[in-house]
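1. I would like to see how this sequence folds:
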Amino acid sequence: MSKDSQGWRKKFGVIGPSTNTIVQPDFDDMRPYGVTNHYRGIFTPDANAVSNESFRAGAETIAGNTLDAVTNVMTCSPDYLVLGMSAVTFFDGGTGADRFQKQVEEHSGLKISFGSHACTAALNTYGGVKRIAVVSPYWPVMNTEVARYFGDMGFSVVRDIPLQCPSWTRIAHIGTPELRDALRKLDGDDVDAIVQVGTNLSMVRLAAAAELWLGKPVIAINTATYWHALRANGIQDKMPGFGRLLEEF
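-> Sure thing, here's the model as predicted:
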C-alpha cells in the first residue's frame, strides 16, 4: 500500500483556533522527518477578552466550532488528530476533558492528543510531581478551571498566574521577559513542576531553558501535546532543544 510521500510515517491533522499563530510553527519545529502536520483553523473571531465573562464566552465559541474544523481536516485523510487548543480541554475538570475527547474521537473516527490530558501524561512521565504552579494567558475564571482539572488528576495547584491578555491574537505577543518573570514568581520549594497552558503562548524553548536553571520540570503545553502525539503513534525520535520531555522520554 502506497503512503504519502512526505508524511510516510504519520500524517497529523492539527486543529486550533484560527487566531492562533504559535501552534503551527511550534509543531513544525518539533516535527521529525517523515511526519507532517496539516493545520486547519477553528473559526474564532478575535473578540476582546477583557473580563472573566467575555473570556469564557470566547472559549465557548471555540468549543462550538471545533467539530467543523475536524470535518475540514479529515478531508486530507490524516492518521491521527492533534488539537492545538487549550482552554476548551480544561472545562469541567477531568470529566469534561474525557467528554471532549470522546466527542472528537467519535466524530472523526481517529484517536487524538490534546492539551490537558497531554500535560497530565507529561507530569506523570517525569514522576514524583504532586504540587504544581501554572502560568497562562487566561483570565482568573479560566485558571480556576485549570486548577480544577489538575486537582481531578491528582495534582495540587500551589500558585498560578493569569496574564489576562486583552485578545486572542495578543496572546502571541507575550515575550520571553514577561514569561521569565512569571516563572520566577511561580517557583519555590513547595512546587515540584511548572506548567504553561495556552497554546498561543510561545514558550517551548523558554521552558526547556528554565528546566536547566530551576532544576525541575517546566512543561510547555505545545511541547507536551506534540510529544504525546508522537509517542502515541510509536514515534520515539528524541528532539533536542525542547526540554527533557522530548529529549529523554
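2. Every contact and neighbour count from this point should use C-alpha atoms.
-> Fine.
3. Helices of this structure, start to end?
-> 23-29, 52-73, 93-108, 115-126, 140-152, 176-186, 204-214, 221-232, 244-248 (DSSP state H).
4. Next, the angle helix 140-152 makes with the third one.
-> Per axes from the mean of the first three to the mean of the last three C-alpha atoms, to 10 degrees, the angle that helix 93-108 makes with helix 140-152 is 90 degrees.
5. Mind listing residues that contact helix 93-108?
-> Here helix 93-108 makes contact (C-alpha atoms under 8 Å, 6 or more residues apart in numbering) with 67, 70-71, 74, 89-91, 111-112, 116-117, 145-146, 148-150, 152-153.
6. For residue 62, give me its contacts.
-> Shown in contact with residue 62 (C-alpha under 8 Å, 6+ apart): 17, 42, 43, 44, 88.
7. out of those residues, which are inside strands?
-> Counting by DSSP state E, the part of the contacts of residue 62 found in strands is 17, 42.
8. And the contacts of residue 62, which two are furthest apart?
-> Largest separation among the contacts of residue 62 by C-alpha to C-alpha: 43 and 88, giving 14.0 Å.
9. quick one, which of the two is more surrounded?
-> The neighbour comparison of residue 43 against residue 88 (other C-alpha atoms under 10 Å) goes to residue 88, with 24 against 18.
10. So that one is in contact with residue 57, correct?
-> No - with contacts counted by C-alpha atoms under 8 Å, residue 88 stays clear of residue 57, the gap being 11.0 Å.
11. before we go on, could you also do this sequence so I can check it against the first one:
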Amino acid sequence: MPSTIAKGRKFALVLPSTNTSVEREFAHLRPQDCSWHTGRIMIKAPALDSADAFGAFRECLNEALPSALETVMTCQPEYIVMGMSAETFWGGVQGNAAFEQNVRELTGLEVTTGGHCRG
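-> Got it, this is the predicted structure:
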C-alpha cells in the first residue's frame, strides 16, 4: 500500500515482543527517506535463565514468527530486517541460512539477520 504522506522506502523490522531496544536504535539509524514498520513476535515464555527456559523462548519465537511477518507484510515493505540475534545464530551458518530461507518463503522478500556472514 503506497503511503500518501511519506515517500521513500519501507522496511519491515521484526523483533521479539520482549525486546525494548532495537526499535529505538533503528530510529536513530533511519535514513530520512526510509520508514521502519515493526512486526512484533509474541513471546509468551520470556525467561532466559536456564537451558529449558531458552528452549521455551525459541519455541514461542518460531511459533509466532509467521503471524508477526503476516501482520507487517500488510504495509507492503520492500525488505525484512530481523531485529534479534539468538535465533539467527542458532545452528551456525546452516541454521541461519535455513531461518532466512523460511522468512523468504513466508514473505517473498529478502531478509537481513544478525547471523548472516557476508564475505
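12. List only buried entries from the contacts of helix 93-108 of the first structure.
-> The neighbour count (16 or more other C-alpha atoms under 10 Å) marks 67, 70, 74, 89-91, 111-112, 116-117, 145-146, 148-150, 153 as buried among the contacts of helix 93-108 of the first structure.
13. just curious, which of these is nearest to residue 134 of the first structure?
-> Closest to residue 134 of the first structure out of these is residue 146 (8.5 Å), distances taken as C-alpha to C-alpha.
14. give the contact list for that closest one.
-> For residue 146 of the first structure, the contacting residues are 87, 90, 91, 93, by C-alpha under 8 Å, 6+ apart.
15. export the residues you listed to TSV and tack on distance to residue 8 of the first structure?
-> Formatted as TSV, these follow (distance: C-alpha to C-alpha, whole Å):
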residue	distance to residue 8 of the first structure
87	32
90	33
91	35
93	36
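16. Look up how far residue 117 of the second structure lies from residue 106 of the second structure.
-> As judged by C-alpha to C-alpha, to the nearest Å, residue 106 of the second structure and residue 117 of the second structure stand 22 Å apart.
17. With neighbour numbers in mind, choose between the two.
-> Set residue 106 of the second structure next to residue 117 and count neighbours by other C-alpha under 10 Å: residue 106 wins out with 15 against 9.
18. corresponding residue for the more buried one in the first structure?
-> Here residue 106 of the second structure is matched to residue 107 in the first structure, going by TM-score structural alignment.
19. From residue 178 of the first structure, how far out is its match?
-> Distance of residue 107 of the first structure to residue 178 of the first structure, computed by C-alpha to C-alpha: 39 Å.
20. can you check residue 122 of the first structure too?
-> Relative to residue 178 of the first structure, residue 122 of the first structure is positioned 24 Å away (C-alpha to C-alpha).
21. between these two, who's got more neighbours?
-> More crowded of residue 122 of the first structure and residue 178, by other C-alpha under 10 Å: residue 122, with 21 against 10.
22. ok, the more buried one touching residue 222?
-> No - the pair residue 122 of the first structure / residue 222 is not scored as a contact, 11.4 Å apart, by C-alpha under 8 Å.
23. The residue nearest to residue 41 of the second structure when sequence neighbours are not counted: how many residues sit nearby?
-> Spatial nearest neighbour of residue 41 of the second structure, excluding adjacent residues (C-alpha to C-alpha, 6 or more residues apart in numbering): residue 16 at 4.5 Å. Neighbour count for residue 16 of the second structure, taken as other C-alpha under 10 Å: 22.
24. Is it correct that residue 16 of the second structure is in contact with residue 43?
-> Yes - with contacts counted by C-alpha under 8 Å, residue 16 of the second structure reaches residue 43, the gap being 6.4 Å.
25. measure residue 97 of the second structure to residue 116 of the second structure for me?
-> Distance, residue 97 of the second structure to residue 116 of the second structure, by C-alpha to C-alpha: 8 Å.
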